[in-house]
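Peer 1: Sequence and predicted model, in that order:
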Amino acid sequence: MQKSVDSEHVSDEDEDPVEKMLKKTGCMELHYKVQECIAETQDWRKCQNVVKEFRHCMEEYRKRTSV
């Protein structure tokens, strides 16, 4: 008998550590936008605007947490 996994009730141990960190930063949505852009264009150079937004978000998080 197989157990079905309810994605809303995944334990912290099963959660991807990168996703866990990104959720904490508040930059998860921008991370997904970067991934989506790269998947669509197949060229990260065409995604620089989104990459810059993501980088800015991460820098702001670092500033908030390093105080």
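Peer 2: Structure's in. What do you need?
Peer 1: Please count neighbours and contacts with C-alpha atoms only from this point.
Peer 2: Will do.
Peer 1: Give me the contacts around the helix or strand where Glu40 lies.
Peer 2: Using DSSP states H and E, Glu40 sits in helix 28-41. By CA atoms under 8 Å, 6 or more residues apart in numbering, the list of residues contacting helix 28-41 from outside reads 19, 22, 44, 46-47, 50-51, 53-54.
Peer 1: take a look at this one as well, against the first:
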Amino acid sequence: MTLSCQLIYLELRVTLKSMSKSPHPSQWARDSDEEDRVEAIIRGTGCWDQHIAVVDCKGDKGDWRECQKEVQLFKECMQKNRPKATIPAEKK
């Protein structure tokens, strides 16, 4: 799975989890540091606005499959800017 697909998948999981009655909206993450790493990766690519467009569309339409334009723009941005993406060093 490519980095852009992984990031889209993770965001969709966060969105779906936030719709549950869970007190913490993103149970997929082991802790907030993991969420912060994902955000840092996306921001590092310069594709944050496209990422937010996907999330907003999914929230508005309720089905990410209806957001193919936004997903495609995010994917293209991630592919174009992949060399800029770095994973922050893990804390020990």
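Peer 2: Noted; the coordinates are in hand. Predicted model, so just to flag it, every value in this text is computed and none were measured.
Peer 1: Any chance you could compute the TM-score here?
Peer 2: Laid over one another, the chains give 0.68 as their TM-score (TM-score structural alignment, normalised by the length of the first structure), with 51 aligned residues with a CA RMSD of 1.8 Å.
Peer 1: returning to what we had before: identify the residue range in the second structure corresponding to the helix holding Glu40 of the first structure.
Peer 2: Under TM-score structural alignment, the match for helix 28-41 of the first structure in the second structure covers residues 48-61.
Peer 1: against the first structure, where does the one helix or strand Leu16 of the second structure maps to fall?
Peer 2: Leu16 of the second structure belongs to helix 3-18 when assigned by DSSP H and E. Under TM-score structural alignment, helix 3-18 of the second structure corresponds to no residues of the first structure.
Peer 1: Which other helices and strands does that helix contact?
Peer 2: helix 48-61, helix 68-81 (3 or more CA pairs under 8 Å, 6 or more residues apart in numbering; DSSP states H and E).
Peer 1: Would you mind putting those helices into JSON lines with mean neighbour count and distance to Glu34 of the second structure alongside?
Peer 2: Below are these laid out as JSON lines (neighbours: other CA atoms under 10 Å; distance: least, CA to CA, whole Å):
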{"stretch": "helix 48-61", "mean neighbour count": "17", "distance to Glu34 of the second structure": "17"}
{"stretch": "helix 68-81", "mean neighbour count": "18", "distance to Glu34 of the second structure": "19"}
